[in-house]
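In: Sequence and computational prediction follow.
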Amino acid sequence: MENTLRPVLVGKVSELPEKLGKTVTIGMKEIAVFKLESGKIRAIENRCPHKGGVLAEGIVSGDYVFCPMHDWKISVVDGNVQEPDIGCVETYPVEIKEDQVFILIED
C-alpha cells in the first residue's frame, strides 16, 4: 500500500515570527516550523541529531538553523548538517493555501 501525504494545518503565515522557530506537535512527531527572511516556510524535525537540541529555539540565518546547544548548522531546506559535523534531520513538505500553513505528513 502506498503512503499518502495528509495536510495538517499548523497556523497562519501572518502569525509565524520571521527568523524564529515554532514548535508543532503532530501525533508523535515534533516539528520545527520556520518563516525565513525570504518569506518561505520550512518544516524540519525539531531535534538536532547530535544531542537532541530543540531546533525551534535555534538562531535562523538564511536557509540554516543553528542548534542552540552546540551550534551545529543545519539546512532547513534538505535537513543536512553542515561540515565539519555530520548527520541529518527529517524535512517535511509545506503547503500554503491563502494565509494557512499546512505540513504534509505521511499516513
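Out: Arrived safely, thanks for sending.

In: contacts, neighbours, all on C-alpha from now
Out: Will do.

In: which residues does Val77 contact?
Out: Contacts for Val77 (CA atoms under 8 Å, 6 or more residues apart in numbering) come out as 42, 63-64, 91.

In: Outside of the helix or strand hosting Ala43 itself, list whatever touches it.
Out: Ala43 belongs to strand 41-45 when elements are defined using DSSP states H and E. For strand 41-45, contacts defined as CA under 8 Å, 6+ apart pick out 29-36, 55, 76-77, 79, 89-94, 103.

In: taking these one by one, which sit in helices?
Out: Among the contacts of strand 41-45, no residue falls in helices (DSSP state H).

In: Second structure follows, compare the two:
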Amino acid sequence: MTPFVDIGSLDDIPRQGARVVKTAGGCVAVFRTAEDDVFALEDRCPHKGGPLSEGIVHGTSVTCPLHNWVFDMNSGRAQGADEGRVRTYPVKVQGGRILLDASLIRRNAAA
C-alpha cells in the first residue's frame, strides 16, 4: 500500500488549475479538474520543457503552454504526438484534503 502525505486542501487549487509541489526528483504539478478530480504529473513537458502547471486544463487533459502538446492526465501520454510522456504520480482526495505519494516527499526530505 502506498503511503500518502497531505499537501493541502482541494480548495487551494482552483477548478481547472494547478499547484506545484517541489520534490528532490523535480517539480510535480497537481491538477484539479472542473469535476474535482485530481491528478499529479511531472511539471515538465518533454518537448521543450514547458511548465505543465501553467497549461490549460480541459476534461482530464492539460495543454502545454509553450507548444500546445496535449497530455492525458490519466496516463501521462501526449495525444497525437509520435513521442511524449510525462510521469504520473499517485494522488487522491480524502475529506477535502489532497494526498500525494509520500515517497516523493521523503526523497525531498532526504536530499
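Out: Happy to help now that I have it. Quick caveat, the model's predicted, so the values are computed rather than measured.

In: buried subset of the contacts of strand 41-45 of structure 1?
Out: 30-36, 55, 76, 79, 89, 91-92, 94, 103 (16 or more other CA atoms under 10 Å).

In: follow-up on the earlier one: where does the strand holding Ala43 of structure 1 end up in structure 2?
Out: Mapped onto structure 2 using TM-score structural alignment, strand 41-45 of structure 1 covers residues 38-42.

In: Just give me how far that stretch sits from the chain centre.
Out: 2 Å (CA atoms, centre = their mean, to the nearest Å).

In: Among the buried ones among the contacts of strand 41-45 of structure 1, which are located in strands?
Out: Taking DSSP state E as the definition of strands, these contribute 30-35, 91-92, 94, 103.

In: Could you export those residues as CSV, including distance to Gly21 of structure 1?
Out: Below are these laid out as CSV (distance: CA to CA, whole Å):
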residue, distance to Gly21 of structure 1
Glu30, 12
Ile31, 10
Ala32, 6
Val33, 5
Phe34, 5
Lys35, 7
Thr91, 14
Tyr92, 14
Val94, 15
Ile103, 14
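
In: do you know how far the corresponding residue of structure 2 for Lys22 of structure 1 is from Ile98 of structure 2?
Out: When structure 2 is aligned by TM-score structural alignment, the residue opposite Lys22 of structure 1 is Arg19. Per CA to CA, to the nearest Å, Arg19 of structure 2 is found 11 Å from Ile98 of structure 2.
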